[in-house]
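# sharing a model prediction with you, sequence too.
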Amino acid sequence: MPLSAVEVAVRALGVHAPHLRQEDVTLLGSGVDNTAFRCGDVVVRVASGRSTRQEAQLLAVLGSRVSIPVPAPLFTDEGLGVLAYPLLPGRALLGRTPPAGAARQLGAFLTELHSVDASMLASLVEEEPADPREWLEDLTGPEQLLARVRASVPAPGDRHVLAHADLGAEHLLEDGGALTGVLDWSDAAITDPAVDFARLYRDFGPRFLREVLDAYGLQPPDAAAMARIEFFARCAALEDLAFARASGRREYAAAVGTSTGWLFPGARLD
């Protein structure tokens, strides 16, 4: 019988951090690909079908190159699919208002991230074409929203950078009025930078996005890039809605309900 996620976490701790065996292992959160547990001041993240070794190597490269902290790996177990790192301070921003200055922080962070020489990381992350037509595959949701997405498919972009590729509110930590961490780099890819802006737009709205873009020191998005940002944001919202309905995670459904106002003006969630 396969081990449960918590059993995997406990087994990994027993092998790699036996000094923590007396600490309680408690659930921090779960998503489509990962389940995270806390043991003392250590986070143990159990992944499904992802290379934790490659992610740890990526994090080791990024730690000194970006201005918002990322997890600093303590150990990985490729066989168990486990990545462990010291707990970062703060709470996730899902369902919360970002602090003042967060948009500028993220604009600077994305300038740094997107400036990393992607060629030196080709062995650690995949290249994703981010073809908008492919994002329509298996996309589900209310028909009126799907119809809008299908009617607004932009052309693919031609600029690719190292991107987080899942830069949503659930992966951003805040403490004391500042962003204190960017979590879960398992989807990182060399891809269209619009993918990183899209989830910020989805979760925090058009004004926040404008502030991020104002602080972004690389190529300002043109009309075509803005069309891709909106398209990817709409797709990501529908993906979150499907996840919320499948998992019962009401906080995701509530967040999508809020973002519908700017992503699908005049529409209502059924």
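Done, it's in.

# C-alpha only now, for contacts and for neighbours.
OK.

# centroid-nearest residue for this protein?
The centre of the chain sits closest to Asp166, judged by Cα atoms, centre = their mean, with a distance of 2.7 Å.

# contact partners for that one?
Trp185, Asp187, Ala188, Val195, Asp196, Arg199 (Cα atoms under 8 Å, 6 or more residues apart in numbering).

# run a quick neighbour tally on Thr35.
Thr35 has 19 neighbouring residues, counting by other Cα atoms under 10 Å.

# that one should be in a strand, yeah?
Yes: assessed with DSSP: H, G, I helix; E, B strand; the rest coil, Thr35 lies in a strand.

# please name the nearest non-neighbouring residue to it.
Val46 (5.2 Å; Cα to Cα, 6 or more residues apart in numbering).

# what comes up buried for the host helix or strand of that neighbour?
Assigned by DSSP states H and E, Val46 belongs to strand 42-47. Neighbour counts over strand 42-47 (16 or more other Cα atoms under 10 Å) mark Val42, Val43, Val44, Arg45, Val46, Ala47 as buried.

# for stretch 247-267, same thing?
Residues of stretch 247-267 classed as buried by neighbour count (16+ other Cα under 10 Å): Tyr252, Ala253, Ala255, Val256, Ser259, Thr260, Trp262, Leu263.

# out of these, who's nearest Asp214?
Nearest to Asp214 out of the buried residues of stretch 247-267 is Trp262 (Cα to Cα; 19.5 Å).

# got another, please set it beside the one above:
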Amino acid sequence: MARVEEIEVLVAHSERATPRVGDVFLKIDTDQSRTDVEVEAMAMAPLPTPEVLWRKPPVLALAAVPGTALGHLGRPSTASPAAWAAAGAAVRMLHDAPLPPWPGRSPDEIASDLDAECSWLVGNGVLPADLVTRNREVAEAALRPWTPVFTHGDLQTNHVFVDGDEITGVIDWSEAARGDALHDLAILTLGYEQHLGDVIAGYGTDVDLDVIRAWWSLRSLVAVRWLVGHGFDPSSPGCEFDVLRSRM
């Protein structure tokens, strides 16, 4: 009898679901504009991306990329320093590519969201007011004008795949847009400050470390409500709450 592939549900919440069947990922999204961005961004990106097998809204079928994730927030990364440097080099290649035709979010839009999330965190007693205030002050450094580049927009370590010291694929492009280069570098190293030097070495140019740290605080502050509402735990060791506490 032929082996029957099992279904593995990787993501499942009210907005999106991603089951995996063998080497095929079925991304189901209620917002087809995100899928439009993902497909176009993957076609434009100068990096290895998943092959689009077929698309029939609301489902996008993608082939698995080889390798293993660079890391998973809250767990130590087993990837080598050279793999982290290769990730930095890949990010630089993306940032040097032609801009996508659609815009990203402005500093003013991001600041408005940040203020709203900080008010929610304090008003609902989710985090101490002094912790939120301190990180809001740190985050201010990110809210400056920047020269837009082609950014991935959600470059978490579990979206970057490696085999040994080589990048084999970058997944989940639905937030790609024109944006701040240092945002991508910050999201890649969120919770992995010890690997920041390797990433910057691969990136190949000096960066403003204060802005990187600002994006760490900003990302962690604005993500909490969404994470809690979708069944994730930002208080897990090494995750968003620990990132915020490290700035005190």
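Yep, it's here. Not measured: the values here are computed from a predicted model.

# the strand holding Val46 of the first structure maps to which residues in the second structure?
Aligned by TM-score structural alignment, strand 42-47 of the first structure corresponds to residues 24-29 of the second structure.

# and the matching stretch, how far from the first structure on average?
Compared with the first structure after fitting, stretch 24-29 of the second structure has a mean deviation of 1.0 Å; criterion: mean Cα distance after the TM-score superposition for the first structure.

# how many residues are close by the closest residue to Ala92 of the first structure other than its chain neighbours?
Among residues not flanking Ala92 of the first structure along the chain, Leu173 sits closest, at 4.4 Å (Cα to Cα, 6+ apart). Leu173 of the first structure: 22 surrounding residues under other Cα under 10 Å.

# now do the helix ranked longest in the second structure: distance to the chain's middle.
Of all the segments of type helix in the second structure, defined by DSSP state H, the longest one is helix 209-229. Computed by Cα atoms, centre = their mean, to the nearest Å, the chain-centroid distance of helix 209-229 of the second structure equals 11 Å.

# ranges for the helices of the second structure?
Counting by DSSP H, the segments of the second structure that form helices are 32-44, 81-95, 107-123, 129-139, 181-189, 196-203, 209-229, 240-245.

# so which of those gets nearest Val149 of the second structure?
helix 81-95 (5.2 Å).

# only the buried residues of the closest one, if you could.
For helix 81-95 of the second structure, by 16+ other Cα under 10 Å, it's 81-92, 94-95.

# got a list of what the residue nearest to Thr35 of the first structure touches?
Going by Cα under 8 Å, 6+ apart, Val46 of the first structure touches Ala5, Val8, Ala9, Asn34, Thr35, Ala36, Leu80, Gly81, Val82, Leu83.

# closest to Ser51 of the first structure among the residues you listed?
Ranked by distance to Ser51 of the first structure (Cα to Cα), the contacts of Val46 of the first structure are led by Gly81 at 6.9 Å.

# could you redo the buried residues of helix 81-95 of the second structure as TSV and give each row distance to Cys118 of the second structure?
Shown next, in TSV, are these (distance: Cα to Cα, whole Å):
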residue	distance to Cys118 of the second structure
Pro81	35
Ala82	37
Ala83	35
Trp84	32
Ala85	34
Ala86	35
Ala87	31
Gly88	31
Ala89	34
Ala90	33
Val91	30
Arg92	32
Leu94	32
His95	30
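
# let me know the closest of these to Tyr192 of the second structure.
Lowest distance from Tyr192 of the second structure to the buried residues of helix 81-95 of the second structure (Cα to Cα) belongs to Trp84, with 10.4 Å.

# show me what contacts the equivalent of that closest one over in the first structure?
Structural alignment places Trp84 of the second structure opposite Ala103 in the first structure (criterion: TM-score structural alignment). The neighbours of Ala103 of the first structure, taking Cα under 8 Å, 6+ apart as the test, are Phe208, Leu209, Glu211, Val212, Ala215.

# over in the second structure, see which of the residues you listed survive.
Counting by both residues aligned by TM-score structural alignment, their matches' Cα atoms under 8 Å, the members of these that carry over to the second structure are Phe208, Glu211, Val212, Ala215.

# show me what the last one lines up with in the second structure.
Ala215 of the first structure is assigned Gly202 in the second structure as its aligned equivalent, the criterion being TM-score structural alignment.

# contacting residues around that match?
Gly202 of the second structure touches Trp84, Ala85, Ala86, Ala87, Gly88, Ala89, counting by Cα under 8 Å, 6+ apart.

# pretty sure the fourth one contacts Ala201?
In other words, Ala87 of the second structure. No: in this structure Ala87 of the second structure lies outside contact range of Ala201 using Cα atoms under 8 Å: 10.1 Å.

# what do the two both touch?
With contacts taken as Cα under 8 Å, 6+ apart, Ala87 of the second structure and Ala201 have no neighbour in common.

# tell me how far the residue nearest to Glu211 of the first structure when sequence neighbours are not counted lies from Asp77 of the first structure.
Closest residue in space to Glu211 of the first structure, ignoring its immediate chain neighbours: Ala103 at 5.6 Å, by Cα to Cα, 6+ apart. Using Cα to Cα, to the nearest Å, we find Ala103 of the first structure at a distance of 35 Å from Asp77 of the first structure.

# and what of Leu238 of the first structure?
Leu238 of the first structure is 33 Å from Asp77 of the first structure, by Cα to Cα.

# among these two, which residue is more densely surrounded?
More crowded of Leu238 of the first structure and Asp77, by other Cα under 10 Å: Leu238, with 22 against 17.

# before we move on, back to that, just the contacts of Asp166 of the first structure now: which is nearest Leu93 of the first structure?
For the contacts of Asp166 of the first structure, the residue nearest Leu93 of the first structure by Cα to Cα is Arg199; the value is 12.5 Å.

# nearest residue to the aligned residue in the first structure for Leu221 of the second structure in space, please, no chain neighbours.
Aligning on TM-score structural alignment places Leu221 of the second structure opposite Leu238 in the first structure. Of all residues not flanking Leu238 of the first structure in the chain, Gly141 sits nearest, at 5.9 Å (Cα to Cα, 6+ apart).

# which ones are touching Gly153 of the second structure?
Gly153 of the second structure makes contact with Trp173, Glu175, Ala176, Ala177, Gly179, His183, Asp184, according to Cα under 8 Å, 6+ apart.

# could you check how far the counterpart of it in the first structure is from Leu200 of the first structure?
Applying TM-score structural alignment, one finds that Gly153 of the second structure aligns to Ala165 in the first structure. Here the criterion is Cα to Cα. By it, Ala165 of the first structure lies 11 Å from Leu200 of the first structure.
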